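need a 3D model of the sequence below.
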Amino acid sequence: MELKDSMLVKMNESFALGDDDIHRYQNRQCVPNVDDLQTRIIAEAHGSKYSIHPGSTKMYHEFKQIYWWDGMKRDIEEYVAKCHKCQQVKVERTIHTLEDMLKACVIDFRGSWDDHLPLIEFSYNNSYYSSIGMAPFEALYGKRCRSEVGWFDVGKSYILGPKSIHESL
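Predicted coordinates for the structure are as follows:
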């Protein structure tokens, strides 16, 4: 019980009323959720012409230096995840990435782009994504994809086609 009491005392010491009559937690402004104030602050910062729809991580790192409220990180993540413009940009970025991958395959392997779709799908689904901390294949199946792709001696060249890719799955 003593540990819990000492933690509560330390937590209470972190709260203070500033000289400007603003409640603070560790020198950050405490923001009550009155009249949806927290959401309005997030919306204003996210839609600002000076920041242009920052991601949730950037917003949280900036906010945590100024504001405090219980669940602030979660609220920011949920707001950004629901932002229509941010989702549209993500889709456009994905499309652009896939287009670039298809162009590279056509240049490297020649032929029609639709011949290379299985390679593109394999490559895209096995690329690491920081947002989920793993490749989509691993997230979906709980294991890394078996692949014939590896590090080889300089000078040796291996060309894997769609058939090899399908066999490795």
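
going forward, measure contacts and count neighbours with C-alpha atoms only.
Will do.

this protein: helices as residue ranges?
2-14, 37-46, 56-63, 72-82, 84-109, 117-125, 136-141, 162-168 (DSSP state H).

mind putting those in JSON lines, mean neighbour count and distance to residue 24 included?
Converted to JSON lines, the helices of the chain look like this (neighbours: other Cα atoms under 10 Å; distance: least, Cα to Cα, whole Å):
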{"stretch": "helix 2-14", "mean neighbour count": "11", "distance to residue 24": "8"}
{"stretch": "helix 37-46", "mean neighbour count": "16", "distance to residue 24": "15"}
{"stretch": "helix 56-63", "mean neighbour count": "15", "distance to residue 24": "14"}
{"stretch": "helix 72-82", "mean neighbour count": "16", "distance to residue 24": "15"}
{"stretch": "helix 84-109", "mean neighbour count": "14", "distance to residue 24": "32"}
{"stretch": "helix 117-125", "mean neighbour count": "17", "distance to residue 24": "46"}
{"stretch": "helix 136-141", "mean neighbour count": "14", "distance to residue 24": "40"}
{"stretch": "helix 162-168", "mean neighbour count": "13", "distance to residue 24": "57"}
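
just put these in a markdown table and tack on distance to residue 30.
Below are those laid out as a markdown table (distance: least, Cα to Cα, whole Å):
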| stretch | distance to residue 30 |
| --- | --- |
| helix 2-14 | 11 |
| helix 37-46 | 10 |
| helix 56-63 | 11 |
| helix 72-82 | 11 |
| helix 84-109 | 28 |
| helix 117-125 | 42 |
| helix 136-141 | 37 |
| helix 162-168 | 54 |
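
now the second one, please; I'll put the structures next to each other:
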Amino acid sequence: MVTLCALLAIASAACRSGPQAETVQRVFPITEQAAKDVLAQLLEAVGADGLVDYCTRFSSDIPACEDAMKSALAKCLIPAGEPAIVDSAAVRPEKGAGGGRTRGGWVLRLSGRTMDGQQYLSDFFVTTDDQERPRASIPVFWTGVGLSDAPFLADSTRTPQNACPGPG
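Just a heads-up that it's a prediction; the model follows:
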């Protein structure tokens, strides 16, 4: 016999409880506004504190962020001003290596300039860290970093070149 709750569950997730409800809620754990909030917090903190503990404070993937930061600094790439958000999209979780699921999130396409005037176009992907806090995957946005499964045009990021003085 079909119960009322079973009928409602087909039409909506309202009757779900326990682990199933948690799964439904985490399909897109990050909203567009949450991604914009992470970017705003990051920009405000950098304005106040510079790059001190940047990856630890803002990244869901600290080792990847630290590698990207080292590369950016080795090329003398520093952001100039606040980037513009030129596009935005949800990113669904996918089955990852080893059978687990990757975290979904939200990607903001950012456009801006480095201190030496070069243009960048980057994918700023916001997901959750291990404590379920919203964090940018690799928040070194001024380097033209791209997200392989971003729903934007393929190969549409722009990567600035080495900006250090002298032969490069």
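
superposed, how do the two chains score by TM?
TM-score for the superposed chains, counting by TM-score structural alignment, normalised by the length of structure 2: 0.26, backed by 84 aligned residues with a Cα RMSD of 5.9 Å.

still on that earlier bit, for residue 29 of structure 1, find the nearest of the helices of structure 1.
With Cα to Cα as the criterion, residue 29 of structure 1 lies closest to helix 56-63 of the helices of structure 1, at 10.0 Å.

what does the closest one contact?
46, 72, 73, 76, 77, 80 (Cα atoms under 8 Å, 6 or more residues apart in numbering).

so which of the residues you listed is the closest to residue 96 of structure 1?
Using Cα to Cα, the contacts of helix 56-63 of structure 1 come closest to residue 96 of structure 1 at residue 80, 21.5 Å.

looks like that closest one contacts residue 88 (just checking).
No - distance between residue 80 of structure 1 and residue 88: 12.0 Å, which falls outside the contact criterion (Cα atoms under 8 Å).

all helices for structure 2, in order.
Under DSSP H, structure 2 gives helices at 4-11, 19-25, 32-49, 54-58, 62-74.

CSV for those, including distance to residue 124 of structure 2?
Below are these laid out as CSV (distance: least, Cα to Cα, whole Å):
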stretch, distance to residue 124 of structure 2
helix 4-11, 34
helix 19-25, 22
helix 32-49, 8
helix 54-58, 12
helix 62-74, 12
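
would you mind finding the most buried of those helices?
helix 54-58 (a mean of 19; mean count of other Cα atoms under 10 Å).

what packs against that helix?
Helices and strands touching helix 54-58 of structure 2, by 3 or more Cα pairs under 8 Å, 6 or more residues apart in numbering; DSSP states H and E, are helix 32-49, helix 62-74.

those: which one's closest to residue 11 of structure 2?
Here helix 32-49 is closest among the helices and strands packed on helix 54-58 of structure 2 (Cα to Cα), at 25.4 Å.

by contact count, what packs against that closest one?
helix 54-58, strand 79-91, strand 105-114, strand 119-128, strand 134-136.

to residue 105 of structure 2, which of the helices and strands packed on helix 54-58 of structure 2 lies closest?
Closest among the helices and strands packed on helix 54-58 of structure 2, using Cα to Cα: helix 32-49, at 8.3 Å.

contact partners of the closest one?
Taking Cα under 8 Å, 6+ apart as the rule, helix 32-49 of structure 2 contacts 54, 58, 82, 88-90, 106-108, 125-126, 134-136.

most neighbours, which of those residues?
residue 126 (32 neighbours; other Cα atoms under 10 Å).

check contacts around the nearest residue to it once chain neighbours are set aside.
Counting by Cα to Cα, 6 or more residues apart in numbering, residue 126 of structure 2 lies nearest to residue 136, which is 4.2 Å off, once chain neighbours are set aside. Applying Cα under 8 Å, 6+ apart to residue 136 of structure 2 gives the contacts 35, 38, 58, 59, 60, 124, 125, 126, 127, 128.
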